[in-house]
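Enquirer: Pasted the sequence and its predicted model underneath.
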Amino acid sequence: MSTPMERAVVLRSLSCTPLVCTRFFSRSARNLLGRLSPLPKRHRAIANLHTRSLLRHHLRAISTSSTRPSIQLRKHFSTLSPRAIATPPTQPSPEVVGADDEVAKKLGFEKVSEEFIEECKSRAVLYKHTKTGAEIMSVSNNDENKVFGIVFRTPPKDSTGIPHILEHSVLCGSRKYPLKEPFVELLKGSLHTFLNAFTYPDRTCYPVASTNTKDFYNLVDVYLDAVFFPKCVEDFQTFQQEGWHYELNNPAEDITYKGVVFNEMKGVYSQPDNIMGRITQQASILLALFPDNTYGVDSGGDPQVIPNLSFEEFKEFHRNYYHPSNSRIWFYGDDDPTERLRILSEYLDMFDASSAPSESIIQPQKLFSKPVRIVEKYPAPEGGNLKKKHMVCLNWLLDEKPLDLETELALEFLDHLMLGTPASPLRKTLLESGLGDAIVGGGMDSDLLQPQFCLGLKGVSEDDIQKVEELIMNSLKNLAEEGFDSDAVEASMNTIEFALRENNTGSFPRGLALMLRSVGKWIYDRDPFEPLKYQKPLLDLKARIAKEGSKAVFAPLIEKYILNNSHLVTVEMQPDPEKASQDEATEREALKKVKASMTEEDLAELTRATHELRLKQETPDPPEALKAVPSLSLSDIPRKPIFVPTEVGDINGVKILQHDLFTNDVLYAEVVFNMSSLKQELLPLVPLFCQSLLEMGTKDMDFVQLNQLIGRKTGGISVSPLTSSIRGKEDPCSHIIVRGKAMSGRTEDLFNLRDRTRGARSAMDIWSIRNRWNHLCLGQTLWVVSQGCKKGRYTSLGARALLCGMQNGSRDRDDMEGVSSVQLFSCCLVFTFLIEVVLSLVGGGSEANQVSYSQGDGVSVSEEVNRILQDVQFTDQKRFKQFVSQSKARLEARIRGSGHGIAAARMDAKLNVAGWVGEQMGGASFLEFLKDLGKKVDEDWDGVSSSLEEIRRTLISRNGCLINLTADGKNLTNSVKFVSKFLDLLPSTSPVNYVGKAANIYDTGYELNGSAYVISKHISNTWLWDRVRVSGGAYGGFCDFDTHSGVFSFLSYRDPNLLTTLDVYDATGDFLRDLEMDNDTLTKAIIGTIGDVDSYQLPDAKGYSSLLRYLLGITEEERQKRREEILSTNLNDFKEFADAIDAVKNKGVVVAVASPEDVEAANKERSNFLEVKNVLD
């Protein structure tokens, strides 16, 4: 499971997150949406496709895993496989109805209230179970992506991690499903679009989703049985496996700690950002943000405290809190509302009411009478200038009681104004100060009972700590006194309103996003309907701003909740290169004392128990237990792949792809530029070039004005690179892609649209544009919006990273990138604008291509766009150096927390051209480049600036340009011939390892067959899950087959082992040869694979997937062929694949991100097996 202070790392998807990924709007906008901000920061096991799912099955074709790191949010997030990229917009349809009241009464439910929620076109009914008091929200609409979730208030009293361990454990078998892990069996043979478990600081949530009704109810039943009747409360070995236990293989050896959660949290506590987050939240330091309530402890578990947890306490926690009376239950979608209640009644009627609701109430933290300060050390690698690696963060608890929704909305809006874009004043001031490398804290957080505001910098000099604190306070005072620019207010309002109205939930089903939004208040006994209704609060806020002015609205909020708020905790983090070794020494000393206290009989018993637990882990479930888990049959699976309509056309020599899909009046557009002619030495500059295009000024305006113009006129423009292998070709697919989206809305406003700086546009002007482009557009009014994406991240195959980054706009806590805004235009005008972006970047074209319209001062759209992109000046040396420092800080943080991604990128770079290219722009090679670039910017800025101009001249051209449109009714260097000569191993100063091994299996003569999808998935879900995760204690282990390049990779995540894991990889061929599989197991494997291939997608994702297939030459005939091969997979295919996979064993490249101690031990055992390169200073 991932960690309490993580956001999505997602394996090799490192350019922006999750199909997820990623990425998203600013944190404040996400909070308003209830998008991802309510999601916890830890996941159980994304055993399918996480952020790479779409890319893997529509682009790279195969990727499976027994676990994935999750989206780094604020709680513990346990995502098994959000295969559904998103639920589509709700289509117009007759009004839906709920269950009959009389039928509900007969089933034991009383209707409390009922409302039609216009914002999500749904009828919501709140029921109460008469016998237990359980509350159920039944939301009915026409969304086929059905969602169920059950949430319990689970406030911990200490940091032993009971909620986290229990969340892992309840899914390890139950009364009706007595196998070891029905969770894993579900992901093997289900069409689930979401299969998760989340642990928050005060609640635990178990959601599932599926578009198949039969499958959906199967999932619901397994989950209900798991939470109410789990085996773990009777099975001590499950507690040991998932929580913690002493391990002793031989009485003569040292005792060690093992346990999935224990090992996970050791990894979490090794990251400085995570440590800071915990300090501000926890009571382990007396004067912290929450010293007096449940938030003062870590629900995920502190590795130093976890071993204090007893099995009796574990069982009692379940008995107290996992009760219907203490639950909130959610159903959503197009299934029968009565059937929902019938399923629930079978479980709830087995219980009586309990006192759990009163015992689980979250008590608020009272505000401090004076600020406090905390100084803590964090483990830092040796070398480098440690004096400049301090962190400081100011943290306010905003109120001692929950805020009303109107105040919360205003504060979220204020947060976006201050921090939401690169031009936002508070963010700009901090980053331009030169006092730190990147922002930490993330701003406003309203996920818990009481909201907080946290802000600071990392990469700070020891001498500048006080300067940072003063800068933050003075900046906030200035904002309260001077207010905000009206254009900034307009752009922020457009961003937030568009985000709410579009409700693009990325990798999460819409019903899940709505559930988390509602539960965020419901769990505190507040109205569950209110968080779903944003229209009136938003209109009221807009009216207040219009009437009183933004300063009158926001200045009092800054003064009351921040400047005059004495509940301030300042946290300073100091780097300590000895802390990690000291912590390990403390752990070893404690274990020595444990062993010294044991008799010979005790040691013999512990050795026996260790072997007994391992035997249980390695013993397969009996066939009868496996058959108990409900599964679909092959007859439930459609024979044909999901069809995306694609029309290929031509406009003035520019090729255009059009996808006629219902998008709820949203236009999604991509403009693609060929990167084939770019010099190799310029590759590492491409991510920074993309960032510079949008975050530097032009001849006429600085970058603040430019960002405001983008926000008001377009809602934002994103620019990112895409690189991937193409099967059968040596040269990679390499492009720069500009993305945008737009949404219809206020037609009347369109004809009165006025740019305060440019004058008015007439209806005739717009009509002339519409006529010119009516063969492409619907002529409807649209909101123009573009999604921000991450820059300067590391990628393995850039395509997967790009895809993940482009699904949503986002702002990470550490870098706060990717913000979207919105401005009203017509659909025709939207497309015209995007085309003009292309033409302006190209630098001209015929007059016929220059579409303009009258403005009060005669300035055309073309001229504005030319200023935005063609006229961007690469002259701001100071700002560009900020980009370099920020990129370096982000990449170093991700190496420490996501080392498996670096290992994967390194292996790809060794084995194929696209991998090498991607690694130059985002992996360890990119980090080396950034280290040198900072110095070069100081010494040869003219040279750097000239290189950026050369990239623009080379890349931005109409030659090879491609446009992709999705709406209702509507190649990096391809001559790169070599792989980097400087590829070696990459260690990390981490207490856990990330171990990878890969080879090109096409070199063995293997020819791709769709059965490889099934086989790879089965290897991850069985062999690697059992040997690397369950027995080995790693957080995750998985395999990945890049069907375009032929590279087959093994990877592990947060792995306490190194050589042992490599031995497991090498034994995979023998595992396949010895494999015995009955028809039911094979069918589950096939169905689970089809579920991955048929990932549910929003129209924009469908259109973008089709674009990627087009670029990579994947035809519909090939897709059909692969699907037939998947469906006809047999046991012999598994055994034949063993010879191909032996190439990894015999010729594979090994890359491990590992601690020096483990590398040294490995090289002692196998002489000079690993060559070491230290990447982190």
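Expert: Received the coordinates, thanks.
Enquirer: from here on, contacts and neighbour counts on C-alpha atoms
Expert: Fine.
Enquirer: And the helices in the stretch 601-750 of the chain, which stretches?
Expert: Ranges of helices within the stretch 601-750 of the chain are 623-628, 686-695, 703-713, 747-751, based on DSSP state H, counting those that start in this stretch.
Enquirer: Using a markdown table, lay out those helices together with distance to Thr1115 and mean neighbour count.
Expert: Conversion of the helices of the stretch 601-750 of the chain to a markdown table gives the following (distance: least, Cα to Cα, whole Å; neighbours: other Cα atoms under 10 Å):
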| stretch | distance to Thr1115 | mean neighbour count |
| --- | --- | --- |
| helix 623-628 | 38 | 14 |
| helix 686-695 | 30 | 23 |
| helix 703-713 | 37 | 23 |
| helix 747-751 | 40 | 15 |
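Enquirer: For stretch 975-983, which outside residues touch it?
Expert: Stretch 975-983 is contacted from outside by 676, 680, 730-731, 906, 909-913, 916, using Cα atoms under 8 Å, 6 or more residues apart in numbering.
Enquirer: Let me know the closest of these to Glu1118.
Expert: Glu1118 lies nearest to Glu730 out of the contacts of stretch 975-983, by Cα to Cα, at 19.5 Å.
Enquirer: in stretch 564-580, what counts as buried?
Expert: By neighbour count on 16 or more other Cα atoms under 10 Å, the buried set for stretch 564-580 is 565-577, 579-580.
Enquirer: One more: stretch 1008-1022?
Expert: Neighbour-count burial for stretch 1008-1022 flags 1009-1022 (criterion: 16+ other Cα under 10 Å).
Enquirer: on that earlier part again, among the buried residues of stretch 564-580, name the ones in strands.
Expert: 568-576 (DSSP state E).
Enquirer: Specify which member of those residues is nearest to Val392.
Expert: Glu572 (4.4 Å).
Enquirer: how much space is there between that closest one and Asn1146?
Expert: 49 Å (Cα to Cα, to the nearest Å).
Enquirer: Look at Gly996 and tell me its secondary structure.
Expert: Look at Gly996: counting by DSSP: H, G, I helix; E, B strand; the rest coil, its state is strand.
Enquirer: structure B:
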Amino acid sequence: MIKHKKGQTVHGWKIKQVKYLSDLKLEFVELAHIATGAKYVHIDRADSENVFCVAFKTIPEDSSGIAHILEHTVLTGSRNYPVRDPFFSMIRRSLNTFMNAFTGNDWTAYPFATENKKDFYNLMSVYLDAAFYPTLSELNFKQEGIRLELEGGELKYKGVVYNEMKGSLSSPERIMEEAITSSLFPGSNYRFNSGGDPKIIPSLTHADLKRFHARYYHPSNAFFYSYGDLPLAAHLKVLHAKVMKNFSALKIDSKVKSEPRWKKSKTAVYQYPVDSETDTSRKYHALVSWLVSPVMDAEEVLVLELLEDILLDNPASPLRRVLMESGLGSDLAEASGYNAELKDGIFSVGLKDVSKHKIAEIKKIIFSVLKKLTKTGISAEAINSSLQKLEITHNEVVNSPYPYGLKLWFRFIIPYIHGGNPLSALYFTKDIKALRKKLKQKNFLEKKIFKYFLTNKHSALLILEPDKTMQAKEEKQEKESLAKIQSRLSVEEIEQIKKDSQKLKELQETKEDLSCLPSLGRADIPLKIKKIIADKKYSNQYVISYTAKTNGIFYWSAIFPIDSLSNEELALVPLFCHVLPLLGTKQKNYLVLAEAISALTGGVSVFFQTASDRTENRSKAYIIVSAKCLNTNIKKTQSLCQEIMAEFDFSDIHNLKKFVCEYRSGLETGIVEEGHILAASLAAKNLSTVSALKEMWGGLSQYEIIKKITEKLDEKELKDLSDKLSKIGKKLFAKEKGKILNIGEEKALSLTKNEFGNFSELSSEKLDINNIIKLDKKKQKTGRYLATAVSFVSACFKVVPQNHPDSAKLSVLSKVLSRQYLHNELREKGGAYGGFSRYDKSEGIFSFGSYRDPHILNTLNVYSGAKKYVLNYAFSKKEIEEAILQVCSELDRPASEAEEARGAFYRKLYGINDKNRLDFKKQVLQVTAKDLKQAAKKYLKDNWQDYSIAVISNREKLVETNVKLGKDGLEISAV
């Protein structure tokens, strides 16, 4: 039943359009504010995870990062909430399921999500006040953006965003993104880096920031959004009272200039930093990028998404296949595919890890394949497979990595801010129906290839070349620039810098009265937990089935214990997972298998998982083969997955080599972006069997294993690797050891095969991983270097797991340290993008970490001070309550019904029952300040040297740190 009517006026807003979308089970409402022209989209859906967002078009006029720094600074105090850090304070005072802020190329957004009604309006009040009435103090601008400080008598640049962008632009993938936009849009605002270029950020002034806010942060330039089961009228009433009644219409020029289309394509060369020890002979990236249609044209967006899937999605996709079979690169370049995040879309394709002299050949291959496709045509099977995949993507309800309501916002916000119809981006059934009709026209897609790629001269060949001296040159330039500035400063100006630094330090160290901020309390935390029960009708000893509302999508998994592999074989498990669904079976070669997976499913994934079983008091590990499909393809999908497991074939060593190199390339890509995760994994590797496995399978150790394998991949080595992988498969997929997990609607479950197919009947030799994995009792003190301008610093130590009485105390302690002590010391004072502490209750491991950090030793010393901080600090009841709220927010995080079912299955697999979960939650709710001090005294150390340490940074910073540490230095080696 539709709740809203077109033309209706509500609290000063007029409803422009209303549409019920049956496929997504939601009511779409678009409104316009009568007085200011502000825009609003509301999605009414039976979902308790309500979302709110306010966004603005923010058009950068240079690469100073003004929009990005403003995004940070508006969250550091406002008219009704004049405290230093209301955003991070509200994280502590809320049961939010998501809180963040984003800076895009031409927009800035402030979204949050929560299941609690009171919390929703608390957060809405703080967010609106921050966006429309921020204090924008100069000290906060200097903290979040950029400032000068004297350190050891020398000037240094400091600032959270400054360090964030130094870290971000250490990645070749991020540099390529900037290369694409600056090359294809030389005359528009997209040529600028909206996040900020560290070389340009220092030119930004506080006055510039305030002018930018006054220009763009106005209702006439605002796009509001809400989603969920809370009523729209209540949102509009609050919005009117807090904001809209205070504003009148303002004419704001926030249009992005359209780029004049070129008559001739271009070539552009950019550099990215690599370590001086890197062999650069095959470290170039080559990419062809085209400017395609405006993203406001929903039908053309769908066409380009379809072309992306057909051309590049899987090993059998024609463009990907020829590029990868050429052997000219290790993998597709990260930016390959269709990008609809700007006013005009971009389509790119290329390779990474290529030789300089092969770049022209790569471009030739790309155009040759595209030209051939316009002549030979695209098969109906390939088109139908890709259409099906688009349908699965559209219909699937998933709450990760963002809440589902926010994912819907991402679908329409870009065309919406550029004047498009927001409904068009969600009205999939209408557009797909129109597209299917057009696809019946002769050569419809082939003509699109001709239009967008072969005759489109607005394209560029983009080359990234490795530069061993780039990082050193940039650091030298920065030092020289600062020395030049310092030489020109008067005594009075130097004194002012010192005074500003002292003022900022005093601000950061002043304990504030946060009573002006709204808050939830313990009474608002639900005492119950969500319980998910398997459907006995469709379950047996080996098959566990869950009934769930899945929007016509079925989820299937086969789970096998990893309990029969040697230490050498264990190291190859991630590679085995990567190549298993790629290489083919005894019935199908790798191309036929790829086509079958594409035709029947939304993807087949193979992955590993490990955790401790507290019931059996031992570590467990599993390999999981998982697939999702439409209900119409259930039986065929199950048969295909069972064929992959029972009839795998690793004998195609030519393609095995290709997929191994592709796997290595993927590992390399994640190192800089996931530096904090990798540092923590490395630091924890000797603290438990599970931690050792996680490091072996997902840490730098895995990269080192694969790097060693790929150094010599001749025919003999490949044959040996093929035999090892085959042996692993035979050991793992034994019939009597596996379990099947089915998740879907009841009609779908009735179609499933509740049995295993043609698997090995033989029992494999059982080997206990707890005995195979040998832990080194020596504490880690390691530093790994690569080309990065920032550091990731981790310290880990063993505590107790969830079944211990201190577990709840440690959970709350980790939140107190993260949000109060480490946030203040590492981010506000130190300028790191992030600082945190985490308690892994499954393994009983406590950790400290920093992200995009300008320091190493200072950060380690902060970790040393954590114990003293807790023991000396007078915690208020409210501060303890805030930390408890954070723990419970994570415990009760909402998920789709399919995700909840999956979670219930894996909890049971690792011996976690609902009573354990409820008992733990009750214990968390009872934690006191006294408990925190006892836990800190018992588990935290006085000196970071007593923790296990891992640091990822550049070589110069690590060497500099070791000079200061002397005999207590880190063991340094290259990544």
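Expert: All right, it came through fine. Predicted model, so just to flag it, every value in this text is computed and none were measured.
Enquirer: now the strands: where do they sit in the stretch 51-200 of structure 2?
Expert: Taking DSSP state E, counting those that start in this stretch as the test, the strands found in the stretch 51-200 of structure 2 are 98-99, 102-103, 107-114, 147-151, 154-158.
Enquirer: now the ones you listed in TSV, with mean neighbour count and distance to Glu299 of structure 2?
Expert: Output for the strands of the stretch 51-200 of structure 2, formatted as TSV (neighbours: other Cα atoms under 10 Å; distance: least, Cα to Cα, whole Å):
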stretch	mean neighbour count	distance to Glu299 of structure 2
strand 98-99	17	31
strand 102-103	18	27
strand 107-114	23	23
strand 147-151	17	47
strand 154-158	18	46
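Enquirer: nearest to Lys588 of structure 2, of those strands?
Expert: Lys588 of structure 2 lies closest, by Cα to Cα, to one member of the strands of the stretch 51-200 of structure 2: strand 98-99, at 44.0 Å.
Enquirer: So which bit of structure 1 is the closest one matched to?
Expert: Alignment of strand 98-99 of structure 2 against structure 1: residues 194-195, by TM-score structural alignment.
Enquirer: That stretch: average distance to aligned residues in structure 2?
Expert: Its aligned residues in structure 2 lie a mean 1.5 Å from stretch 194-195 of structure 1 after superposition (mean Cα distance after the TM-score superposition for structure 1).
Enquirer: returning to that earlier point: ok, which of the strands of the stretch 51-200 of structure 2 comes nearest Gly830 of structure 2?
Expert: That would be strand 154-158 among these, by Cα to Cα, at 8.1 Å.
Enquirer: what's the angle from the closest one to strand 147-151?
Expert: Angle of strand 154-158 of structure 2 versus strand 147-151, following axes from the mean of the first three to the mean of the last three Cα atoms, to 10 degrees, is 140 degrees.
Enquirer: tell me, strand 154-158 of structure 2 lands on which residues of structure 1?
Expert: By TM-score structural alignment, strand 154-158 of structure 2 lines up with residues 254-258 in structure 1.
Enquirer: How about stretch 269-279 of structure 2?
Expert: Going by TM-score structural alignment: stretch 269-279 of structure 2 matches residues 375-385.
Enquirer: Endpoint to endpoint, that stretch covers what distance?
Expert: One end of stretch 375-385 of structure 1 sits 19 Å from the other (Cα to Cα).
Enquirer: What residues of that stretch count as buried?
Expert: Buried residues in stretch 375-385 of structure 1 (16+ other Cα under 10 Å): 376-381.
Enquirer: Narrow those residues to those in strands?
Expert: Among these, the members falling in strands (DSSP E) are 376-379.
Enquirer: residues touching the aligned partner of Val222 of structure 1 in structure 2, list them.
Expert: In structure 2, Val222 of structure 1 lines up with Val126, judged by TM-score structural alignment. Neighbouring residues of Val126 of structure 2 by Cα under 8 Å, 6+ apart: 81, 86-87, 517.
Enquirer: can you do 10 Å?
Expert: Going by Cα atoms under 10 Å, 6 or more residues apart in numbering, Val126 of structure 2 touches 75, 77-81, 86-87, 90, 517-518.
Enquirer: And it, how close does it get to Met90 of structure 2?
Expert: In terms of Cα to Cα, Val126 of structure 2 sits 8 Å off from Met90 of structure 2.
Enquirer: Overlap of the contact sets of the two?
Expert: Each of 517-518 lies in contact with both Val126 of structure 2 and Met90 under the rule Cα under 10 Å, 6+ apart.
Enquirer: where does Ala207 of structure 2 land in three-state SS?
Expert: In three-state terms, and counting by three-state DSSP, Ala207 of structure 2 is helix.
Enquirer: per the alignment, it corresponds to what in structure 1?
Expert: Alignment note: Ala207 of structure 2 maps to Glu312 in structure 1; criterion TM-score structural alignment.
Enquirer: Let me have the helices of the stretch 601-750 of structure 1 in a markdown table, adding distance to Ala513 of structure 1 as columns.
Expert: Shown next, in a markdown table, are the helices of the stretch 601-750 of structure 1 (distance: least, Cα to Cα, whole Å):
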| stretch | distance to Ala513 of structure 1 |
| --- | --- |
| helix 623-628 | 31 |
| helix 686-695 | 30 |
| helix 703-713 | 25 |
| helix 747-751 | 29 |
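Enquirer: who wins for proximity to Asp302 of structure 1 among these?
Expert: Closest of those to Asp302 of structure 1 is helix 623-628, at 34.9 Å (criterion: Cα to Cα).
Enquirer: So what does Gln452 of structure 1 match up with in structure 2?
Expert: Under the alignment (TM-score structural alignment), Gln452 of structure 1 maps onto Ile346 of structure 2.
Enquirer: No more questions from me, cheers.
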